[in-house]
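Peer 1: coords please:
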Amino acid sequence: MSQQVTSIGDVSKHVSRTFTATANSSFIETVKLDHVVWKTKVYHTIWSEGSESDAQLADDTSCRLGRWYHEGLGYQRYRHLNSYARLEEPHAAVHRHGFKAIECHRNGNGAQAINHLEQMEKASERVVAILSDLETEIERDGLA
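Peer 2: Sure, this is the predicted structure:
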């Protein structure tokens, strides 16, 4: 009977770790998608000549990833990880360049707007890569 209880406990721990790993992976994929949606809103704001308000675009601390990073589970569980530390600057840059692109476009400076969009995209590529690295680091270190 004791062996059965131990086996059930082991299976239960395994299932719990699997659920946690799946939740972490799902969250990271969700914020990658959110990231794409946010950039799409920047482009839409520019293409529609500003009919969408900047206020509808979250900044880097109030978007889902920003809240997770600065005060949520990311901060609580993963702030000691290398990938986590590398995420803040490019994530802020995505938002900064997105807002600057809109501002430049509204001020009639199309060349600067394009430059900021390009910088936004470069920072975005870094964010997505770092999120993938973070997911790997979480799994590798058994932090899921």
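
Peer 1: only C-alpha atoms for contact and neighbour calcs from this point on.
Peer 2: OK.

Peer 1: which residues does Met120 contact?
Peer 2: By CA atoms under 8 Å, 6 or more residues apart in numbering, the contact list for Met120 reads 93-98.

Peer 1: same question, Gln112
Peer 2: 101, 104-105.

Peer 1: in TSV: those, plus distance to Thr61 and secondary structure.
Peer 2: Below are the contacts of Gln112 laid out as TSV (distance: CA to CA, whole Å; DSSP: H, G, I helix; E, B strand; the rest coil):
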residue	distance to Thr61	secondary structure
Ala101	19	helix
Cys104	22	helix
His105	24	helix
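
Peer 1: now the second one, please; I'll put the structures next to each other:
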Amino acid sequence: MKLDHVVWKSEVYRRFWGKSEKSLDTFSDHTECRLGKWYYQGDGKKSFSHLHSFKAIEAPHRDVHTKGIEALQFAEQNKTDDAFNSLSDMETASDKVLTLLTAIESDIVNTYTSGTTTSIHQHSTEAEIF
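Peer 2: So this is what the prediction gives:
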């Protein structure tokens, strides 16, 4: 999912710099990207929603999408300073998302190797982790 996250951001930059013709309305929001589907509808919600790190990722993940799309909207309106500020905010949120994805991975490993629940191997066959 980290790679998907980076690819989504790269599409924002490609569009921002005029290297992509991708329509603004085709950029997914935070619930429709792969991470969002995993978080809201998929194995993430079902299997890992009890983890603090899992809960903490929602706001910065939403901000990545909101600020990225906002930057493109500002760029279309020739509000360059606002666009760059939104890109900066997107990057700040993105750093948090990547840090939290690593924390989720660590929490999963720690939880399922500490003997407090089923083994990670059994659990990972039931749920997509990353």
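
Peer 1: so what number do they get for TM-score?
Peer 2: Here the TM-score for the pair of chains, by TM-score structural alignment, normalised by the length of structure 2, is 0.84; 114 aligned residues with a CA RMSD of 1.3 Å.

Peer 1: between the contacts of Gln112 of structure 1, which is closest to Val127 of structure 1?
Peer 2: Within those, proximity to Val127 of structure 1 (CA to CA) peaks at Ala101, which comes in at 18.5 Å.

Peer 1: how about the nearest residue to that closest one, chain neighbours excluded?
Peer 2: Ala113 (4.1 Å; CA to CA, 6 or more residues apart in numbering).

Peer 1: that neighbour: neighbour count?
Peer 2: 23 (other CA atoms under 10 Å).

Peer 1: now the helices for structure 2?
Peer 2: Counting by DSSP state H, structure 2 has helices at residues 2-16, 34-40, 43-48, 52-56, 58-76, 80-113, 120-126.

Peer 1: just those helices: most buried one?
Peer 2: Across these, the average number of neighbours (mean count of other CA atoms under 10 Å) peaks for helix 58-76, which reaches a mean of 21.

Peer 1: Glu52 of structure 1 maps to what in structure 2?
Peer 2: Correspondence of Glu52 of structure 1 to structure 2, assessed by TM-score structural alignment: Lys22.

Peer 1: quick check: that match vs Leu72 of structure 2, distance?
Peer 2: Applying CA to CA, to the nearest Å, the value for Lys22 of structure 2 to Leu72 of structure 2 is 11 Å.

Peer 1: ditto for Asp63 of structure 2
Peer 2: 14 Å.

Peer 1: again, but for Val12 of structure 2
Peer 2: Counting by CA to CA, the gap from Val12 of structure 2 to Leu72 of structure 2 is 7 Å.

Peer 1: now stretch 113-132 of structure 1 on structure 2. Mean distance?
Peer 2: In the superposition against structure 2, stretch 113-132 of structure 1 averages 0.2 Å from its aligned positions (mean CA distance after the TM-score superposition for structure 1).

Peer 1: for the helices of structure 2, give me a markdown table that also has distance to Ser28 of structure 2.
Peer 2: Shown next, in a markdown table, are the helices of structure 2 (distance: least, CA to CA, whole Å):
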| stretch | distance to Ser28 of structure 2 |
| --- | --- |
| helix 2-16 | 9 |
| helix 34-40 | 9 |
| helix 43-48 | 19 |
| helix 52-56 | 20 |
| helix 58-76 | 8 |
| helix 80-113 | 14 |
| helix 120-126 | 27 |
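
Peer 1: looking at these, which is closest to Phe27 of structure 2?
Peer 2: helix 58-76 (7.3 Å).

Peer 1: helices or strands next to that closest one in the packing?
Peer 2: Under the contact definition 3 or more CA pairs under 8 Å, 6 or more residues apart in numbering; DSSP states H and E, helix 58-76 of structure 2 sits against helix 2-16, helix 80-113.

Peer 1: could I get those as a markdown table with distance to Lys46 of structure 2?
Peer 2: Listed next are those as a markdown table, based on distance: least, CA to CA, whole Å:
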| stretch | distance to Lys46 of structure 2 |
| --- | --- |
| helix 2-16 | 20 |
| helix 80-113 | 13 |
